[in-house]
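Novice: What shape does this take:
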Amino acid sequence: MGNTSKKLAAKCTLLTKEEQKYVAATFRAASKNSERIREDDLIVSGKVDAVLLEKFWGPQIDPRLAQYLSNFLFGSGQQKSPSVDFNRFAELYVYNVRGTVDERMMVTYNSLGKDYNETVELPYQLLREYCESIASTYIKILKSSTSHRARTWIEKGFRGKASHVQALGEAVAATVGGDLDSPHHHCTADQLSKWLQTNILLKQLAELVFVNLYGINKKAGDESPTPLPPSMPSLLPIPEGLDAMPDYPAFIDLSHIVWLNSHLPQKHQHKWRFLFSSHIHGESFSTMAGRIQDQGASVLILEDNSGHIFGGYAPVSWSIGPNFTGDEDSFLFALAPKMRAYPSTGYNDHYQYLNHHTKTLPNGLIMGGQFEFGGIWIDADPFGAGASAESCSTYRGYKRLSKEPTFRIRSLEVWGVGDKPVVNKDEGAIAYSCSTYRGYKRLSKEPTFRIRSLEVWGVGDKPVVNKDERLSKEPTFRIRSLEVWGVGDKPVVNKDERLSKEPTFRIRSLEVWGVGDKPVVNKDEYAGSNQASVLKTHKSEYKMLQMMGKPVGETNF
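Specialist: Presented below is the predicted three-dimensional model:
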C-alpha cells in the first residue's frame, strides 16, 4: 500500500494545483469529511445515489459507466470492498487523464470486473459497451452544458440520439481488432495496449468525461463546452452561421459532429462555418459551387434516399476547373449506419474535382477515383443525382458509401472548417488559375457576379471599308440563287485502287488481330473511362447511320 501511495503521489505532481484541489474537494464531499467513501454513499440498491449524482455528476453519467466506476473503486465479486480511500478515488481520475498505457489498461480491466493480466482476454462486446458508456456520458455532458457553443448545436436540431451515440461507441471500439468490419469476439492484452496507444478519440472522450465528473476547473458562467484549458483540442467545434437560420433542417447528429471533428487536422477542429444546404439554398449546383469556392478546407456531408449519411473532407479550397486538386490529408467517411473513415492511399491525387458548363469534361463534383467512377460523384445536371463506386484506389479501405451504386440526394451540406482564408485586399482576391495570361489573378471580387456597368471602346481610327471591294451591295444579304459548277473533265477513278468492288457493300466477315504481346493493364489504375468513351463513340456512330438511312454495317469509301 505504501508503494501505491508513493506512486500516486508522484503521479499527482503531473496535475495542476487546480486539479489537485478539486480532486481533494470532491473526495471530502463524497466521504462526508471522513477518510473513506463507503459504497452506500455512492450506490443505493445497485444504482448510483441520486442525491450525490445531483451534486457531483447530475444526470450526466450513463448508468453503465456508473457501474464500471463502482467496479474500479470497490472491486467486484469476492474481492469487493465496502469502502474506498482517497488513493483509489484519486487513481480513477489521475490514471484516466494523465495515465500511461499500462495504467489505463489496469483501469479498463478493473472497470470491466477483470484482474489486469496479460493472459486475460476481454470479451469484445463488453469492451464495446464500455466505449458506448463513455461516449454516452460525454454526449450527456454536452446536452446539459450551458455554453453557447453546445446550446447552438442542440437548439438547431443536433440532438444526440441514442442510436447515433451507440454508433459512436461502436466506432471507437471497432478499431481494436485492425479490420473495422470483421467480427470481433475477444480482445487480447496486446491488442488492447495498441488500441489505447493509437485511439486518440477514446483518450479525449475519457479525459473530458473525468474532468467533468470531478468538477475540475468548472466555474460559474464558464462558456467552454468542457472545463479543460483552452490549449486542449475541442471535440465540439464552434458553429458559425447557424444563428441566422431559424428553422435549420439538421439531418446529422451531435455524435456525428464529435466523431467527424476528431478526424480533422487539429488546426481545423475549433470551428465549422456553415456554407451550403440543399434545403435552405435550394437544389442548385451553381448555387452550391458559388458558395463553397475560396472557403478553405471543408467537409461535404450528404444523405441518400436510403438514409445512408456520408461525405468527404476537402483539405483545400474548391475551385472550378478541368483538373483534380487537393492533397493527401483528404479522406472520405461514412456516418450512418456506421461511422467509418477512409484515409488517402497516396496512390493517386484524385481528391477534389469541381466543374460546370463544360462540353468535353464531366460536369459535377468528384472525390476520389476517376471520372464516372468516383468515390463520391454529384451530378451538376440534373442536380440531385449521385453515385458511389464499388472500389476507389484513392482511399484506403474504401467501401461503397451509399446503399446503392446510384442514388438520389435527400440532403446535402457543405461546412467550411477552421478559419476562413484571409484575402489580401491589396491583391484583390484568391485567384483562379488561367494559363492563357501570365500572372493572372481573378479580376472580380467574387467568382460569380452581376454586371453593374459594361462599356466597349474602339481604339485608334475606325478602319475604312472600300465599298468597291465588297462583293455584295450590302454587308448582309439574302441568297436568291446558288450554283456550283465543276470545271474541266471529271476525274477518273482507278477502280484498281479502290479496296472494295463497289463503293458501298455488305460486310461478309470481319476480323481484328492484336499484334505483338498483349499490354499489361494495372487493374488498380484502370477505371474503365476509356472503355466508356469508346462505347459512347460507337453508340453515336450507330445513331448517325440510322439517321442517314443507311444499313448498319455498310461502309462508304
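
Novice: Please count neighbours and contacts with C-alpha atoms only from this point.
Specialist: OK.

Novice: Strands along the stretch 51-200 of the chain, start to end?
Specialist: 83-85, 122-123, 186-187 (DSSP state E, counting those that start in this stretch).

Novice: Other residues contacting the first one?
Specialist: Contacts with strand 83-85, where a contact means Cα atoms under 8 Å, 6 or more residues apart in numbering, come from 35-39, 73-74.

Novice: Would you do the same for the sequence below? I want to compare the two.
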Amino acid sequence: MGNAESSGYQRRVARVPPAELADIERSFTNVTRNPGKKCAELTAFQDSIGNSLPGSASRRIFHGIQSVNITGKTAASSAEVTREQFVVFIIDLLRGTAEEKSAAITPMIRADNSEQVTGPQVQQFLEDLIGATIHVLRQQNALSGWSIENTRDLDSGIRTLATQLMSPLNSPNGGQSLEAPELSSSPISSVAMEDWLYKVPIISTFLRVVITLGLSILRENLEGQKDVSRLVPRCRRGRAPSFTSLLDLPAIMYLNSHLPSDMQHKWRLLFSTQVHGESFSQLCGQLVDQGPSLLVLRDSGGFIFGGFASQNWEVKPQFQGDSRCFLFTVLPRLDVFAYTGYNDHYMYLNHSQQTMPNGLGMGGQHHYFGLWIDSNFGKGHSKAKPRSTTYNSPQLSAGEEFSIDSMEVWALGDLPEELQAKNKRSILDVDPEAQALLEMTGRTRQSDGLRDKDDDGT
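Specialist: Here you go, the predicted structure:
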C-alpha cells in the first residue's frame, strides 16, 4: 500500500479489535467466494446477499462502497469494489466520525450518480432504509412478536416516518425546517448532512442494523443487539393474539426510540377497546398500578395520537408524573412533543369527584388539556391555542373536541417490584361504587379473566 492508502486504511482498521476486523474481512470473502480475489462486482455482491436485503438497499450499499476513496487521489470509476473499500465503508458506518459517516451515506443517497443531494433523494433513501430495516428484522425473526399483519399499513408508515426524519434538515438560510417540496429545489450541503445525522441518531441505528444483519457482520456484537432492542420492543398481547394495533412498525420503532432506555425492551398490552370495550372504568382497571405506559387513540376523524406516561397511574385529584412524559402524533404526521418546563401538569387521572374534572389528561390545564379522555368514555379534547403549555404540542386530534374511534394502552418495560403485588387488581375491586354503577348499566366486568401473565410473570 502507498502512504496515502496506508494512512486512510490503517487509521480505520485501528479502531476495531482484530476479531471484528477478521469478521468484516470474512464477509468480503463471502461476497467474492474466493479468498484470493480482491474485487467484487455488483452481481456477485447481490448474489451473496440473496434475500437478506431488498435489491434497492443492496445497490445503495454497493454504490457507497464504490465511492470510498482509499488513496485520496482522483481515480477512474470502477464497476468493482475492493476489499479495502469494503472494510473502510463498514468501519466508517459502524465506528466513524460524523464526517466519515456522512461521506459514506451521501453516495448511498445519491445513487443515481448526480453531483448534489436533494430532498426527494433523501426521502427515497430513507424510505428504502426503513423498509430494508424491517425486511432484515423480519428475515432474521427479530420483530419480537410484532407482525406486518397485526399492525397498520406498512407502506404509509414508512413514508410518514421518512418525512419526519427529514424535518431537521434546515434551509440554506438557517431558518425553519423545510418540507420535502421545498428541499427539492435546494442542494443539501455536507455540513447540513453531518448536522442532520447528529440530530437524528435513529438513522445511524437503522444503518447499523441493515449492515450487521443484512451482511452478517458482527451479528453477535452486544452493541448490535442493543440496536435491535432499542428499535423493536418485545410485544406481549396477553390473551388477545388477533389484536391489530393502531400503530405501524415504523411508528413503533420511532416512539420506542424516544422512551427511557430501561423501558424500550418490552411492551405489554394493557387495554384495547377491541378487547375490553368502551368503558372508562375498564380503562382505569387495566391501567392503574401497571407502571409506565403508552396511550394510543384514533379519533373519528382518523387522526392517531397519544401520550407517554413515565410513571405509574394513580386515581387522585392531583397532577402526577415527571419530565420524561411526552405527547405524540402518528397520523397524519409523526412527531413527539417533549416537556417544556412551563409547568408540571404531566399526567392526571381522576373519577367520582364533584369538584374536580373526572377523566384522564396529559399536559395543559384543567378543561384545556393537550390530551383529555373524559370519564364519559368516548369523548375527549385536545386544546392548544396554538400550543399546549406543558409539551408545546399542537392540537393532536382532527377537531378540538373529538370522539374516540379506538384506543389501546401498552405497559412499558418490567413492572416495578412494589407494583407486582397489585398488578392483578382492578379499580373495580377496590371501588364498590364504580362496580355497582357498572352493574346497574347492565354491563359485565370485561376485565375478569382477561388478564394474562407475561412470559416473565408480570
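
Novice: picking that back up, top of the contacts of strand 83-85 of the first structure by neighbour count?
Specialist: Within the contacts of strand 83-85 of the first structure, residue 73 tops the neighbour count with 25 neighbours, counted by other Cα atoms under 10 Å.

Novice: Contacts only, for the aligned residue in the second structure for that residue.
Specialist: By TM-score structural alignment, residue 73 of the first structure lines up with residue 65 in the second structure. With contacts defined as Cα under 8 Å, 6+ apart, the neighbours of residue 65 of the second structure are 81, 85-86, 89, 104.

Novice: Let's see that with 7 Å instead.
Specialist: 81, 85-86, 89 (Cα atoms under 7 Å, 6 or more residues apart in numbering).

Novice: now the first structure: which of those residues match?
Specialist: Contacts from those that recur in the first structure, judged by both residues aligned by TM-score structural alignment, their matches' Cα atoms under 7 Å, are 81, 85-86.

Novice: Next, count neighbours for residue 163 of the first structure.
Specialist: Residue 163 of the first structure: 11 neighbours (other Cα under 10 Å).

Novice: What residue in the second structure is paired with it?
Specialist: Using TM-score structural alignment, residue 163 of the first structure sits opposite residue 156 in the second structure.

Novice: how far away is that match from residue 90 of the second structure?
Specialist: 30 Å (Cα to Cα, to the nearest Å).

Novice: again with residue 270 of the second structure
Specialist: Residue 270 of the second structure is 41 Å from residue 90 of the second structure, by Cα to Cα.

Novice: Which one's more surrounded, those two?
Specialist: It is residue 270, of residue 270 of the second structure and residue 90, that has more neighbours when counted by other Cα under 10 Å, with 27 against 23.

Novice: Spit out the contact partners of the more buried one.
Specialist: 286-287, 409-411.

Novice: What lines up with it in the first structure?
Specialist: Using TM-score structural alignment, residue 270 of the second structure lines up with residue 275 in the first structure.

Novice: That match belongs to a helix?
Specialist: No: counting by DSSP: H, G, I helix; E, B strand; the rest coil, one finds residue 275 of the first structure to be strand, located in no helix.

Novice: Can you flag which of the contacts of residue 270 of the second structure belong to strands?
Specialist: 409-411 (DSSP state E).

Novice: Let's verify residue 333 of the first structure: helix, strand, or coil?
Specialist: strand.

Novice: Please apply the same query to the one 10 residues further on.
Specialist: Taken by three-state DSSP, the conformation at residue 343 of the first structure corresponds to strand.

Novice: Quick check, it in contact with residue 393.
Specialist: No: Residue 343 of the first structure is not in contact with residue 393 according to Cα atoms under 7 Å; the separation is 10.7 Å.

Novice: residues making contact with stretch 43-55 of the first structure?
Specialist: Contacts of stretch 43-55 of the first structure (Cα under 7 Å, 6+ apart): 42, 66.

Novice: which residue lines up with residue 369 of the second structure in the first structure?
Specialist: In the first structure, residue 369 of the second structure lands on residue 374 (TM-score structural alignment).

Novice: now residue 80 of the second structure
Specialist: By TM-score structural alignment, residue 80 of the second structure lines up with residue 83.

Novice: Roughly how far does that match sit from residue 35 of the first structure?
Specialist: Taking Cα to Cα, one finds residue 83 of the first structure at 10 Å from residue 35 of the first structure.
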